[in-house]
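>>> Make a model of this:
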Amino acid sequence: MSTPLCIFDTTLRDGTQGEGISLTAEDKVKIALKLDALGVHYIEGGNPGSNSKDIEFFRRVRESKLQAKLTAFGSTRRKNSSCEHDVNLKHLTESGARAATLVGKTWDFHVHTALQTTLEENLAMIYESLAFVKSSGMEALFDAEHFFDGYKANPDYALSALAKAKEAGAAWIVLCDTNGGTLPGEISEIVSRVVSVIDAPIGIHTHNDCELAVANTLAAITAGARQIQGTINGYGERCGNANLCSIIPTLQLKMGYECVSDEQLKSLTGVARYVSEIANVIMPVNQPYVGNAAFAHKGGIHVSAIMKDSKTYEHIEPHLVGNKQRVLVSELAGQSNILSKAQEMGLDVNPEGMKSREVIDRIKDLEHQGYQFEGADASLELLLRDAYGDAVQIFSVDSFKITVENNAGQMTSEAVVKVNVAGEQVYTVAGGNGPVNALDNALRKALVQFFPDIRDIHLSDYKVRVLDEKDATAAKVRVLIESTNFKDTWSTVGVSSNVIEASWEALVDSIRYALIGMDKNGGIAPMLAQTNGLVNH
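All right, here's what the predicted structure looks like:
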């Protein structure tokens, strides 16, 4: 029997303290629903007394009937006052949340320096605040702020703070490595001591300032903690919080603990990428378990081996966390890479033929020109389909034209695009906040009448890299475009000494790839049939 653990997600509170992350109330509701579906046990929504956005979130999310316990965050009462007259505690109890987390001081240095009060008054603040919240009918959790630093400085006082929280009826006592400077060995030793002397459920809340938040969380669980606090993708202040996307699968798949159901675990990659999209923060491709490169293979020897058995170079099966294996193709690729990619796409490939060698030579030539396919899977797939005779000519571009005008200090761009869809020529004009945006708008405007689903596609990232700086403004550039429809993400590449042409090439590939995906699901042919056109395969 696996040991059940409690997952406490604080993406919507601690995660939003990360630099560059700002979520609207609507964003927070959407993410809360995803977290609930993932199976976390607590969702900390924010501080209902700190700002109008969090107040609106708590009001709106109550209608969602979450299975997880919606949790409000606040601090212990002010020094030398009463809970009944503390506005923040009042907001907590009126938030409609089922639980409340109160943060309190456990480091004597902070009590004297930050709170500027006595050690005895701080203990009273902890006890009275937790008891007040519990008396309102809410579940009370205690976040022992700076606990590990406090324990190392004055273990007796740090433990006395925990004892007061237990006496007040805290459902969970959570040990916080607030500054993120504690080492795994210290975490293990201190948590073991706490578990031996405090008869209450213990949780762990770590920060990543030494790149040890995940390791420290695992050490705490091994030592007896049973609640994990963290965020999706490790978002959080300074260097971030413990990353639940790494912690949950490690505990469940490698250490024998039960965090969520197996089916819920399979949604982890989708949740991580969804939250990244809503937060408008690009996920690191090499993020463990859920990153785009987490199960990507480039070296020919590696690819040859995984085609025989994926365990040769993969520590788990990717589908267990909702990810997938990827084979990268570049100038380092061998025939195994090409065969693997072609088979993945369902292409009829003869391993004994010359076609694979021709494709490899073609890729090497293109990469010599500046293309990079390991970061542009969609362009690679289109290249392979063309090479193996599986191309889908859904539309063709007859011409395009761009005008850029400075009118009274305001720059405007306009694009004219002529495309051919199944024998029907379409001519469209559209503006944009720049030439690439204008081209994108014009192309979509031409195609949307045939393929309405492209309304759901948008560019999520756009990168331009100068390939040879010594050529200055005449240098070749490589444009990488990442597109998404909120379900899938794909990347395309274009190269030219003209940045507009490179962008256009990547843009057309992106739309073409998306439409091929629709075609696989039977979506394109019926729409084109209504126009009496034909799709040539």
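>>> Going by C-alpha atoms from here, please, whenever you check contacts or count neighbours.
OK.
>>> Can you give me the buried ones in stretch 451-459?
Buried residues in stretch 451-459, counting neighbours by 16 or more other CA atoms under 10 Å, are found at 451, 453-454, 457-459.
>>> These in strands, which ones?
458-459 (DSSP state E).
>>> What is the nearest of the buried residues of stretch 451-459 to Thr113?
Leu459 (48.8 Å; CA to CA).
>>> residues in contact with the closest one?
481-484 (CA atoms under 8 Å, 6 or more residues apart in numbering).
>>> Among those, the buried ones, what's the ChimeraX command?
Per 16+ other CA under 10 Å, the buried members of the contacts of Leu459 correspond to this ChimeraX selection:
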select :481,482,483,484
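>>> next up, for comparison:
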Amino acid sequence: MSRVWIYDTTLRDGTQGEGISLTVDDKLKIATHLDKLGVDYIEAGWPGSNPKDLEFFQRCHTLQLTHAKITAFGSTRRVGINVEDDPNLQSLIAANTDVITIYGKTWSFQVEEALRTSLESNLELIYDSVRYLKSFNREVIFDAEHFFDGYKQNQEYAISCLLEAQRAGADSIVLCDTNGGSLPHEIAAAVTDVCGKLQVPVGIHTHNDGELAVANSLVAVSAGATHIQGTINGFGERCGNANLCSILPNLMLKMGKQCLRAKEDLALLTSTAHYVSEIANVPPSRSQPFVGASAFAHKAGMHVNAIAKNPETYESISPDQVGNHRRILISELSAGDNLVYKANELGFQVDRQNPKTRKMLQEIKDLEYKGYQFESAEASLELLIYETFAPEADRFELLSFRVTSERSPMQESLAEAQVTLRINSHVFRSTATGLGPVNALDHAMRKALATEYPSVNSTHLVDYKVRVLDGSDGTAAKVRVLIETTNGVHSWTTIGVSENIIEASCEALVDSFEYFLIKFDAKHARGELAESVSV
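Okay, here's the model as predicted:
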């Protein structure tokens, strides 16, 4: 099995993506997770460019990394400056990393228009910089910027830049599709040519401006590249960099390449992708291949029927190989197989002929006609299954609620909520205030529930969405409310629909607390509930 080295540049190139900003602590945390995933290189930034990256390189040596090599990034020396006097090169040396990556121009157009120097002078910049850095006994990687554009326009010169870096002692040379405009067949031809001319390992660095960064990276490997640069979730400038979350499974599971430390490390991919998204404060893409929430989600009844017989019928890989999981979606388009699969997943042994199954499927279709959408609120869907097959699972019942909101010129607005709950045959009433009606309802329900279930205080709302379903009715329009809640370990989403936004919110809140108590409350949740129920 041939080896491909994985070079992660999330902390450098990834942070150049619009809306992405990481603190030094953020970068240190992500670096630790990348090391656990098993990447070979972590390009952490440009120590000479800003105080944040400078601080990172001062602190990164305290990390207890077990595999990855931290890499400092910079450019070749400036025109007209000796290597000993170039502040950029000096900052790379001062970063004290085992690996240094420098980029240099390989496109004659860029040399003449951007650097405003001669082609011969640029070759000297490359040679002098690589040679100088190698004199400090560092591993030096040369990134050939704009290589593929240069190869198309002036092939001889582009190749000469690579040969100069090799002559200077570069340990590997990376071909960069900096503008992201190359097509797979162009990448394949150029990489094949370069691999035939160089004696050092060849790498690939692609951008996604043509939606081809992953494809271009994979064809480069097929053509002889043994080093891939990319980012987690494809973060990066403009349209992003090559997405390692797609590259790694394709390389390891479909192309038979050895990456990471071990094949088993690939199971950390989904959690790593989500962790990086969380730290970067960028919502994970549900439709992202391999690691997205929808990557193994099945909705069509025919698909679910086949999946139940053999998952390979509609899955190219098993979700657990990348740390993801299969999801069966239920909607007004669903057949009975979807509901049966979901109920069986929860432990209820039911079939399509069960009257309760048919009744519940009709109920779901009726509810979705009214505006409910259970694809986005799987917790509410699970509650419907429990209510159908194990109604005694209910932990409480909301008997009534009342919300008032008041604002005067002299003070901020204040909402007050009063709720009456039946909990285990006892009636509880509570009153609480909040910054708004939903916040007040949350506090009032939590206050009443905590008398019997103190664990509810470990939960908190993390997202609240409202969608108007039919704007033609104006302020009387029906709204759909989605609430996402977490207990710090698990997250779940519930739904409410009504012409009254407070009532819809209250419905979603009730489902959220109910779901938590059934699934996660250590003292009261019935782990064997479904198995003990005869249906």
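>>> coming back round to it: from the contacts of Leu459 of structure 1, which is closest to Val397 of structure 1?
Ile481 (18.9 Å).
>>> which residues touch the corresponding residue of structure 2 for that closest one?
Using TM-score structural alignment as the criterion, Ile481 of structure 1 maps onto Ile483 of structure 2. Counting by CA under 8 Å, 6+ apart, Ile483 of structure 2 touches 461-465, 493-495, 505, 508-509, 512.
>>> For Ile483 of structure 2, give its distance to Tyr515 of structure 2.
In this view, Ile483 of structure 2 and Tyr515 of structure 2 are 12 Å apart by CA to CA, to the nearest Å.
>>> which helix of structure 2 spans the most residues?
Assignment by DSSP state H gives helix 501-519 as the longest helix of structure 2.
>>> so that one corresponds to what in structure 1?
Taking TM-score structural alignment, helix 501-519 of structure 2 hits residues 499-517 over in structure 1.
>>> mean shift between that stretch and structure 2?
Mean deviation of stretch 499-517 of structure 1 relative to structure 2 after superposition (mean CA distance after the TM-score superposition for structure 1): 2.7 Å.
>>> distance between that stretch and the chain's centre?
Relative to the centre of its chain, stretch 499-517 of structure 1 is centred 25 Å away, using CA atoms, centre = their mean, to the nearest Å.
>>> Identify the residues contacting that stretch?
So stretch 499-517 of structure 1 is contacted by 378-379, 382, 392, 394-395, 435-436, 439-440, 451, 454, 476-481, 483, 490-496, 524 (CA under 8 Å, 6+ apart).
>>> Mind checking which of the residues you listed are in helices?
378-379, 382, 435-436, 439-440, 524.
>>> among the residues you listed, who's most crowded?
Neighbour counts for these peak at Leu439, which has 28 neighbours (criterion: other CA atoms under 10 Å).
>>> how far away is the closest residue in space to that one that isn't next to it in sequence from Val275 of structure 1?
Among residues not flanking Leu439 of structure 1 along the chain, Ala415 sits closest, at 5.3 Å (CA to CA, 6 or more residues apart in numbering). Distance, Ala415 of structure 1 to Val275 of structure 1, by CA to CA: 33 Å.
>>> Just the element for Tyr7 of structure 2, please.
Secondary structure assigned from DSSP states H and E places Tyr7 of structure 2 in strand 5-8.
>>> That strand against structure 1, how far on average?
Mean deviation for strand 5-8 of structure 2: 0.6 Å (mean CA distance after the TM-score superposition for structure 1).
>>> circling back: ok, so of the buried residues of stretch 451-459 of structure 1, who is nearest Lys152 of structure 1?
The nearest member of the buried residues of stretch 451-459 of structure 1 to Lys152 of structure 1, counting by CA to CA, is Leu459 at 49.5 Å.
>>> ranges for the helices of the stretch 301-450 of structure 2?
301-309, 336-345, 355-369, 378-389, 437-449 (DSSP state H, counting those that start in this stretch).
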